[in-house]
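# Attaching a predicted model along with its sequence, questions to come.
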Amino acid sequence: MTVIPLEQLTGLDVARAGNKAVNLAAMLGKGFSVPGGFVVTTAAYDRIGVRVSPGPLDEVAARSIRAAILAADLPEDLTRAVTRAYRALGADAAVAVRSSSPGEDLPEASFAGQYDTFLSVSGAGNVLTAVKRCWASLWSDRAVRYRTAHGLDHRDAAIAVVVQRMVEARAAGVLHTLNPVTGRRSEMVAEAVEGVGEAVVSGAVVPDQYVLAGDREPDGHGCLDAADLRRLREVGAALQEGFGAPQDVEWAIDGAGRVWLTQTRPITTAFPVPESPDGRLRAYWSVNVYQGLFRPLTPMGATMIRERQRGMSAYLTSIGFSPEIVDVSGWLYWDITEGVADGAKRPAMVAFADDLAAPSGQIIAGLADDPRFAATGTPERSPGPRRRYGPIAAAWVFPRWARARARRRSLQHVRALMGPEPGRPAEQLRWIEANHRTICRIEADLPRTANTAGGLAQRLAARLLEGVAVPEEVNACFRGVPANPTTEMDLSLWRLAMAARAHPESSAALSSHDAGHLAEAFRYGRLPRPLAAGMDAFLARYGCRVAAEMDLGLPRWADDPTPVFNLLIGYAAAARTGFDAAAEFAAAGREARAAVAELVRRAPFHRRLAAGFLLSSARELRGLRELPKYCLMLGYQELRRRLMRLGEHLAGRGVLDRAADVMFLGLDELRAAVLDGGDGGERARVRERRAVYERETGRRQVPAVVLSDGAVPEYRPAGTGDAAFLRGIAGASGLASGPARIVRDPGTARIEPGEVLVCPSTDPGWTPLFLNAAAVVTETGGMISHGTTVAREYGIPAVVGVAGATTRIHDGQLITVDGSRGTISLGHRPSPGR
């Protein structure tokens, strides 16, 4: 069909009627007042025979397409159908003619204002002309540029056209059912002008604006009175409830005061927040930010993170975190309201949040000034953990023995969980159900004495050196520490790149192919033997890792080694400039040992022996800090391997489309699918969850703290007032200058020697990029986060908790990073060397 009345459309008609028309039909179906009308479908547009060549489209070609559309004679049957539908609206009715593209009003590309709208059109001939002009606007210069900027193929462009009876509007405008500036769900914002509302949408006038807060009586003024505003608020609330999300609404009010709706679409840019269970204002801290995950989690990944955090819940609940984690569209939150409002718990919560994901703690501290979070309790000192000092002292005296023993026992603990290989799917399922909790709690269950001894030795040494050494000088003693699984991984990959360079055939492969080609060659056994053998050895040890590795649903390097080959190519290129990461790391270790000797020399005579003993012991033991996470990833890899086996089984039976879809099921759903064949709805549920996941993956900014009314409190550090100066938190000491390299996906990025890595956050999967980097800048992080720990060990400056760093710093911009002061100066020339 080429012409369809709006009331006959369903949610399945998006491809032929477009999102706008389908939304109008949905509003009609829910009983809202929508002007009558019809849609001229994409099938009608297809009949005029537009042909577009593949690739870029220049202005001349677009102009030619527009001219051809406007000159085209419409088929007689289409002319009759549009004329008949128009006359059904009333003789010579005034109508609005608007686009309704299937690609319009999407989360990732709204196409707002890209296509033409024609108002107050009367007469069938004029309506037909307006339809053709809407079609032609699909090829306007602005629409073509918009598609090009969003990477959309022009050949896929299609358009339907909505024709609706005009409302004789006394006033019209737009309504946001949440406050688009503050994000508050408790407020709506309306903008209005007299007459039709097109001037509001186009920005041609300054409209009257109204903030409708809660149940307060609205303040009528301008072109809307209090009664109008009450009706708008009621309609907005009903739309939001009916469509299950905040809405962006276009409306018109006629002379009788009736509210007519001419468009609604979800406000998908608003960050999703949990609903308060009791209606009171609540504060939430992002588990994603805490984990350094600036992307949503797969459902299975979220399940496993919840299990991991339950293993650590005793301490977290003691400082005000909720015992359970809430999941909204793949974003996980702790309810931190208790800790914010309790003066006894807040200091520990603030310190914990800033240590791991600054400036989260400072944002939380700022909430204490909000009268809605009335303070309770009295600040008091935490008793601290109980320790057995005998084993700790033994670790100090024999640190290498303690380190080796801790590594051996930790790996034995993980290997013991692997167990025999089950055969049938039901056995695989039983193994997963029996072991997933234990695997997720590996970090909490590993032997801790040597690790604790290292951290305690460092803190005690710092106390002994108070007055003779600043914290940065003490931190400098921990560059190049041994036995850190993360730095060992990075250096192992560097050595593999150097070995490949020394082998002519392997070197030629790295220099002449991209990472995807090399990964495919590796998969099919076509790589040069030395390079293939090196990759086998590397993946056998570190294939469990990947960027954003805390999401079990993401493929590991062992599943897809493309990011590893990308790093190898970058390392080989860096080596050709004379750069040597292994030598740099060794030099950092020598400098650290010299720093230890210098600080011991400065210490008062009666403290020298103890300070030197503790610093030396701490250096031998501090690398163990990264061991629990590595062991967890080994367990994750085994758990993921078995889940994927079940995914293959379910895909083979047609329960799932593909094996990886298993990561979009819950454990209960997996059990039902494996044992009972499922309920037949698994594929649809997976598709729906994947769509949400892919939509949310497009978000560029993830707030660390959100309130249940949608507000996002911000951290505004005291600065110099200079636009060329950014402030964060000192993560690793030192001063370095170089061009900034903005990176959001470490799997495809390369860092040239001397560049400054600027990114949202880091985890061990990012650290291979550190080898070449002159410095590191992150939007979140803390003194004990993985990124700052590794940066200190490599001896490169790091500044963390720099709000908006990836947008305020431009790719290639020269910047100077002062890791001792926690500052970034923009526009400075590179300093010589590192």
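On my side now, so go ahead. Numbering: from 1, shown residues only.
# For the rest of this, base every contact and every neighbour count on C-alpha atoms.
OK.
# Quick check: closest non-adjacent residue to the most centrally placed residue in the chain.
The centre of the chain sits closest to residue 295, judged by CA atoms, centre = their mean, with a distance of 2.4 Å. Take residue 295 and drop its neighbours on the chain: the residue closest to it by CA to CA, 6 or more residues apart in numbering is residue 697, 5.4 Å away.
# take a look at this one as well, against the first:
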Amino acid sequence: MIEQYVWELQEVDETQVAFVGGKGAHLGGLSRIEGIRVPTGFCLTTDAFRRIMAEAPSIDDQLDQLSRLNPDDREAIRTLSAQIRRTIEGIAIPNDLAAAITRALARLGEQAAYAVRSSATAEDLPTASFAGQQDTYLNVVGSAAILQHVSRCWASLFTERAVTYRQRNGIDHRTVHMAVVVQQMVFPHAAGILFTADPVTGNRKVATVDAGFGLGEALVSGLVNPDVFKVRHGKVVAKAIAAKQHAVHALPTGGTQEVAIDSQRQEQPALTDAQVVRLVQLGRRIEAHFGSPQDIEWCLVDDGFQIVQSRPITTLFPIPETGDQENHVYVSVGHGQMMTDAMKPLGLSMWQLTAMVPMHEAGGRLFVDVTRRLASPASRAGFLDVMGRGDPLIRDALETVLDHDGFVPSLPDAGPGGPPAGGASASIETDPAIVTELIERSQVSIA
């Protein structure tokens, strides 16, 4: 730790969200993963933000007024949040804090260009997506400009959008603090977003890469349609190359500019297939480190990838934990009972204790793993018949899964999950141990 207010990115990890915010914590974690390159930089901690907020006693009253507003009263939120932002931007940064920032800049190169990025403590969390709620400033040059943009990042905790999001989600404005990440700018040939699970289908084995020329701002802001690549098992399985008419480039004097792309280049892919596959390999490494599918912002500099952000994908439905990497097919218990809402913990526990088959929890709902029943030809037909009588759409869905070549491997009838071929009823009739076992299971269940 260099000073109380300034921490190098390499000193930070995911346990320090309270000090460096979600973005800072994730970038620190990324910079520790072998083979992952992150632009060098430092974090200005939430202690600095708290100190600035304490410099303006009027903010307390403004926050009280804000918390009393109705989230639908957009005009009042717009006016009051703009007032709070003006107050924060008007606070002079104390000398010792400004000196800590300029010392950190001197170590990295004072006249280099930097990205100044907001990093709130309620951001990039597994349970809520605060993406785009606060501000990022690119290609900021000179310590005076960097200090000014640090103040703007602090103020961006109170953009109208961020305030409304917190009000709607019941998050107290006073419990969220702002850190700031200052990183050396990278000037990429191409940039974009990598989802390590397909965000549309939820398929965790298919990664999606969105790519465009220049800085990633052109994609994030919706200025251009990206090239889209889909990768499965280390191969590009689908791609759509867009006509990319514009790109965002950094200006030598600071700031960014939208530029038109030469007509011959517009329909060239921003990445080669080999680069896409290499990028997805890096994404899988990042996903393994954080333990969940990731939404990753990347830049291609020369012929190497640099990672500028990684956050959990919060829109994917969770899947039950398994101890293997095999395919599994689950059927929802609740849907079979016409209970589509999430269950309360007591309900989940009751079902799991008394059910005759193991029930797996995900997303507040219970599921039965039916892979073995579908894998055995002897049990498959009967199982599909039972499912179809309860809900024809579930049967259709299971048949669609079975049509995917090799997704559910076919087991011989004598294998686990299916009765021995030919003498199923005879073996049950002549084995009294089964009855004893069923009685014991029932007694355990009741107990």
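Great, that's in hand. Computed from a predicted structure; not experimentally measured.
# TM-score for the pair, please.
Superposed pair, TM-score by TM-score structural alignment, normalised by the length of the second structure: 0.75. Supporting alignment: 377 aligned residues with a CA RMSD of 3.3 Å.
# rewinding a little: could you identify the residue of the second structure that aligns with the residue nearest to the centre of the first structure?
Aligning on TM-score structural alignment places residue 295 of the first structure opposite residue 342 in the second structure.
# That match touches residue 362, doesn't it?
No: using CA atoms under 8 Å, residue 342 of the second structure is not in contact with residue 362; the gap is 9.4 Å.
# Map residue 310 of the second structure across to the first structure for me.
Residue 310 of the second structure maps onto residue 264 in the first structure, by TM-score structural alignment.
# count of residues packed around the aligned residue in the first structure for residue 221 of the second structure?
Taking TM-score structural alignment, the alignment pairs residue 221 of the second structure with residue 202 from the first structure. Residue 202 of the first structure sits with 10 neighbouring residues when counted by other CA atoms under 10 Å.
# Assign the nearest residue to residue 202 of the first structure once chain neighbours are set aside to helix, strand or coil.
Setting aside the residues directly before and after it, residue 202 of the first structure is nearest to residue 113 in space (CA to CA, 6+ apart), at 7.2 Å. Assigned with DSSP: H, G, I helix; E, B strand; the rest coil, residue 113 of the first structure falls in the coil class.
# is it true that residue 113 of the first structure touches residue 199?
No: counting by CA under 8 Å, residue 113 of the first structure sits too far from residue 199 to count as a contact (11.7 Å).
# In terms of packing, which of those two has more residues around it?
Using other CA under 10 Å as the criterion, residue 113 of the first structure and residue 199 rank with residue 199 on top: 17 against 11.
# Work out for me the element the more buried one sits within.
Applying DSSP states H and E as the criterion places residue 199 of the first structure in helix 198-202.
# Next, the mean deviation of that helix compared to the second structure.
Compared with the second structure after fitting, helix 198-202 of the first structure deviates on average by 1.8 Å (mean CA distance after the TM-score superposition for the first structure).
# Can you tell me what sits against that helix?
113, 173, 174, 191, 192, 193, 205, 206, 207 (CA atoms under 8 Å, 6 or more residues apart in numbering).
# Would you check how far apart the last one and residue 192 of the first structure are?
Residue 207 of the first structure sits 5 Å away from residue 192 of the first structure, going by CA to CA, to the nearest Å.
# The second one now?
Counting by CA to CA, the separation of residue 173 of the first structure from residue 192 of the first structure is 4 Å.
# so where do the strands sit in the stretch 101-250 of the first structure?
118-121, 160-165, 169-176, 187-194, 208-213, 247-254 (DSSP state E, counting those that start in this stretch).
# what do we get in the second structure for the residue nearest to residue 202 of the first structure?
Residue 113 of the first structure maps onto residue 132 in the second structure, by TM-score structural alignment.
# go on, residue 247 of the first structure?
So residue 247 of the first structure corresponds to residue 294, using TM-score structural alignment.
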